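# Here is the input, now give the coordinates:
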Amino acid sequence: MSFVAFSVLCVVAGVFATPGGVNEIDPSDSNVQAAADFAVGEISAQSKTVNPYVRTSISGTQQVVAGLKYELTIKVAESSTCSKTDELSLDLCTVDMTTIHYFRAVVLWQSWMSPDYTLLEFNEVPPSDEEAKFQSFLASYARTYTNDVKQYEMKLMTFQDNLKTIQQLQANEQGTAQYGINEFSDISAQEFLSTHAMANGFPESDVELPMAPKLSTDIPTSVDWREKNVVTPVKNQGSCGSCWAFSVTGNIEGQWAIHKGKLISLSEQELVDCDKVDHGCEGGLPWNAFKQIMALGGLETESDYPYKAADGMCHFEKSKVVVNINGSLNISSDEDQMAAWLASNGPITIGINAAAMQHYHGGIADPWTIFCRPSQIDHGVLIVGYGQDGSKPFWIIKNSWGASWGEKGYYRIIRGKGKCGLNRMPTSATVA
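A predicted model of the protein is given here:
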């Protein structure tokens, strides 16, 4: 082949490089895609799978030789809508992203030959460790986006980012907490806080509550109101920023059980729909909710006004009210006083910065302040007890992300450090 012909070859192929030089491919280059699709067709034809392979992504290098040599890593998925004799492309074939395979393929392109592509070699290679974990995650949590390549790749990137966050949290954890993959691992931190907490934080309010009286701190070394039948099972707020409502109902459930001797699961949806001062799935404040409950005339049961995880029209029926309150209190931000109040009076509604909670598995959390700044409170939860493990005093917090999260739905966090702002807004309803 003449030098002129060779130069034309390089230009046609979109390669401007010294003969023999190795360059990273451009995955969007039509010539690269053609080489990869040829390889996939050949590999698919030789595979023992019933369903053909369809390319979903490519990486690798190209080298100017007597033609162009591509050394590619090709990610493919199986398609049940195309046959091995069809044109195999994402435009024509639906793929199942739970059937990922990786192949290393060497393809030679020579324009003067017929056919102009030759598959020199190929072999299947394992996926990256992160993608293997993602595939395991998909199987564990039955995600529904596995037929959407674009969404799959976006979720994979989010998952990879979350793995880095998990590593950072674990490496810098000062307590005994363990962090890892859970049902929220394919959700970005921003999206998670907007749907499972309150991305914009607690709204401002000018409501002032009376202060709880100061109490003696000569109290038991541990208290757990779950053992005294005043705490309902863990609930799940879903993708709705109604954490404030769950914190409030949990507190009132406890107060009613302690003062009236009957534990009743109360309706969060009533607050989401009928509390017109707060903002439903967009957030709210416990003390606003206490005032609104008094104005409404009380709370219905969970079964009479079931939770929908969405804003709705108010259909409150006063005749179905089972619980009412007569006021509410601010509790001291001093954590010794918080413990004394909890020991004497029951669970406390609080706000907390939830940024370090998304990937929590268990143990006593004591994250660095940079991971959950106390001034940025964005999640309402319920303290139901306290205790000490060795040298680490802790709070027991009931969350509203379901019983599969954390310690069967609960969070233990270091006590006495004002960690993540947990002592900034402790309050409680009062029951006559």
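# When you work out contacts or count neighbours from here on, use the C-alpha atoms and nothing else.
Will do.
# Using the three-state scheme, assign residue 43.
Secondary structure state of residue 43, per DSSP: H, G, I helix; E, B strand; the rest coil, is helix.
# check contacts around it.
Contact analysis of residue 43 by CA atoms under 8 Å, 6 or more residues apart in numbering lists 53, 122.
# now do residue 327
Counting by CA under 8 Å, 6+ apart, residue 327 makes contact with 290-291, 294, 429-431.
# Can you flag the buried ones in the residues you listed?
290-291, 429-431 (16 or more other CA atoms under 10 Å).
# For residue 390, state which of those is nearest.
Closest approach between the buried ones among the contacts of residue 327 and residue 390, by CA to CA: residue 429, at 33.0 Å.
# From residue 140, how far out is the residue nearest the centre of the chain?
The centre of the chain sits closest to residue 184, judged by CA atoms, centre = their mean, with a distance of 2.7 Å. Counting by CA to CA, to the nearest Å, the gap from residue 184 to residue 140 is 12 Å.
# cool, residue 172 as well?
28 Å.
# Over to residue 217?
46 Å.
# Please enumerate the strands of the stretch 251-400 of the chain.
327-330, 348-352, 360-362, 364-365, 379-389, 392-398 (DSSP state E, counting those that start in this stretch).
# so what does the fourth one touch, helix or strand wise?
Secondary structure elements in contact with strand 364-365, counted by 3 or more CA pairs under 8 Å, 6 or more residues apart in numbering; DSSP states H and E, are strand 410-414.
# Just the residues contacting the strand it packs on, thanks.
By CA under 8 Å, 6+ apart, the residues outside strand 410-414 that reach it are 175, 362-366, 392-399, 403, 419.
# quick check, nearest of the residues you listed to residue 102?
Using CA to CA, these come closest to residue 102 at residue 362, 34.9 Å.
# gap between that closest one and residue 327?
Residue 362 is 35 Å from residue 327, by CA to CA.
# for residue 100, same thing?
58 Å.
# Might you report the residue contacts of residue 259?
431-432.
# what does residue 211 give?
Residue 211 touches 329-332, counting by CA under 8 Å, 6+ apart.
# one more to put side by side:
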Amino acid sequence: MVKLVFVISVLVVVTIGAGGAEDVQAAWEKYLTEFPIGIQTKAEYGKRKSNFERIHAIIEEHNADENATYTMAHNQFSVMDSEERKKYLLKNFASTRSLYEELGLETVEDTDDSTMRQLPPTIDYRKDKCMQPVKDQGGCGSCSAFAATAVVEFANCQKNGNAVSLSEQQIVDCDFPDRECGGGSYHEYWKSLIKAGGQATSAAYPYTSGDTKKRGPACLNKPKGAKLAARNPIVALREGDEVGVMKLLTKKKLVAVCIGVTDKFMNYRTGVYTTPCKGDEGLHAVTAVGYGTYKGIKYWAIRNSWSAKYGNGGYVLFQRGINLCGVERDLATVNVA
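The predicted structure follows:
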């Protein structure tokens, strides 16, 4: 993420009305304290405050709804306009449908209710010793690289006992470098890691907020922290295979998924997210790290890559079982060496 330094050299005198305007102003001033941003001019100040006021109205209306299943809150996205928000989403993504057909995998033999009842009611790896701290992709559509990496990191630690952070930057630089921050598909990235002989550690190949480098030896000649298995390295599930994902999670396998994103999702705070997509939202790759039920609503525990300041420590509970915003459409994981 391109970090902005809080340099307010020009303060705008705002005439505050009664009631709501005062509340908005107080919220704005609190926001500037909690989320320092760089404001160099009056025009910039006006733009950021206008963006904030739009999101603030959405948050206030949503949180006042007694039937809401989740709460919203201000975060780093509150002062961004729609074009800036799109930078965090995918421009390129290929469905796993063709991958499933290519691999011919059938991970679930029986998906009836009796199968689901045999599974644990709750699985949650958010605090597992093999789960790396939530990372920050910054203003770059590299979310697929982060989802792909989270799956490999967790699988590698579970199998080999190595809780090591792996390099998203290797993927951004070396796989489809022409896309730069346009992103790609996690299954494409896993294939590139196989060709590269593994994935480098973050220490050897640190993330630079998506600032890409030219493809070259540096992409390959870095110490590898993990390798994918020689046999059946990629596991694809058929679309809508809720039970298949649950089964993989019980086997300590994280699952990469892709979702449609709304403004409300970008300002999610806690609870079970249940807002449908309209069909024209941008796509975002994330990782399923658990499942459960909260107040009668089935959910996936989802790991995001928008820093720990997003949602509940970087995680979101996302409604399960109805393919909300495509969450049960593009499902894949890996086996490691």
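# follow-up on the earlier one: using the three-state scheme, assign the residue nearest to the centre of structure 1.
Relying on three-state DSSP, one would call residue 184 of structure 1 coil.
# wait, it sits on residue 357?
No. Using CA atoms under 8 Å, residue 184 of structure 1 makes no contact with residue 357, being 10.5 Å away.
# Now for residue 428 of structure 1, how many residues are close by?
30 (other CA atoms under 10 Å).
# show me what contacts the counterpart of it in structure 2?
Using TM-score structural alignment as the criterion, residue 428 of structure 1 maps onto residue 333 of structure 2. Going by CA under 8 Å, 6+ apart, residue 333 of structure 2 touches 151, 234-236, 253-256.
# isn't there a helix covering residue 158 of structure 1?
Yes. Residue state for residue 158 of structure 1 (three-state DSSP) corresponds to a helix.
# Contacts only, for it.
Each residue near residue 158 of structure 1 by CA under 8 Å, 6+ apart is listed here: 185-188.
# List just the nearest of these to residue 37 of structure 1.
residue 186 (29.4 Å).
# count of neighbours near that closest one?
With other CA under 10 Å as criterion, residue 186 of structure 1 counts 24.
# how about the nearest residue to it, chain neighbours excluded?
residue 159 (4.7 Å; CA to CA, 6 or more residues apart in numbering).
# What's the local residue count around that neighbour?
By other CA under 10 Å, 23 other residues sit near residue 159 of structure 1.
# measure it to residue 353 of structure 1 for me?
Relative to residue 353 of structure 1, and taking CA to CA, residue 159 of structure 1 is found at 22 Å.
# cool, residue 259 of structure 1 as well?
Counting by CA to CA, the gap from residue 259 of structure 1 to residue 353 of structure 1 is 31 Å.
# ok, now residue 260 of structure 1?
Distance from residue 260 of structure 1 to residue 353 of structure 1, by CA to CA: 33 Å.
# do the same with residue 186 of structure 1
20 Å.
# Could you do residue 250 of structure 1 as well?
In terms of CA to CA, residue 250 of structure 1 sits 19 Å off from residue 353 of structure 1.
# who's more crowded, those two?
Neighbour comparison, residue 250 of structure 1 and residue 353: the larger count goes to residue 250, with 32 against 24 (by other CA under 10 Å).
# How about the more buried one, nearest residue that isn't a chain neighbour?
Per CA to CA, 6+ apart, closest to residue 250 of structure 1 is residue 382, 6.7 Å.
# corresponding residue for the one you found in structure 2?
With TM-score structural alignment as the criterion, residue 382 of structure 1 matches residue 287.
# That match contacts residue 152, correct?
No. Residue 287 of structure 2 lies out of contact with residue 152 (CA under 8 Å); the separation is 11.1 Å.
# what's the overlap in contacts for these two?
Common neighbours of residue 287 of structure 2 and residue 152 (CA under 8 Å, 6+ apart) do not exist.
# coming back round to it: distance from the helix or strand hosting the match of residue 428 of structure 1 to the middle of the chain?
Element membership for residue 333 of structure 2, per DSSP states H and E: strand 331-334. Here strand 331-334 of structure 2 is found 15 Å from its chain centre; the criterion is CA atoms, centre = their mean, to the nearest Å.
# Have a look at how far, on average, it is from structure 1.
When structure 1 is overlaid, strand 331-334 of structure 2 sits 0.9 Å from its aligned residues on average, using mean CA distance after the TM-score superposition for structure 1.
# what are the ranges of the helices in structure 1?
3-12, 30-46, 129-141, 149-172, 189-196, 243-260, 268-274, 286-296, 335-345 (DSSP state H).
# Compute the number of surrounding residues for residue 228 of structure 1.
11.
# same deal with residue 122 of structure 2?
16.
# mind checking how far it is from residue 81 of structure 2?
Counting by CA to CA, the gap from residue 122 of structure 2 to residue 81 of structure 2 is 37 Å.
# Repeat that for residue 58 of structure 2.
From residue 58 of structure 2 over to residue 81 of structure 2 (counting by CA to CA), the distance is 14 Å.
# residues contacting residue 157 of structure 2?
130, 163-164.
# In a markdown table, list these along with neighbour count and distance to residue 141 of structure 2.
Below are the contacts of residue 157 of structure 2 laid out as a markdown table (neighbours: other CA atoms under 10 Å; distance: CA to CA, whole Å):
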| residue | neighbour count | distance to residue 141 of structure 2 |
| --- | --- | --- |
| 130 | 19 | 25 |
| 163 | 17 | 26 |
| 164 | 18 | 23 |
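# corresponding residue for residue 263 of structure 1 in structure 2?
Aligned partner of residue 263 of structure 1 by TM-score structural alignment: residue 163.
# from what I can see that match touches residue 130, true?
Yes. Counting by CA under 8 Å, residue 163 of structure 2 does reach residue 130; the two are 5.4 Å apart.
# Overlap in contacts, the two.
153-154, 157.
# Map residue 410 of structure 1 across to structure 2 for me.
Match for residue 410 of structure 1 (TM-score structural alignment): residue 315.
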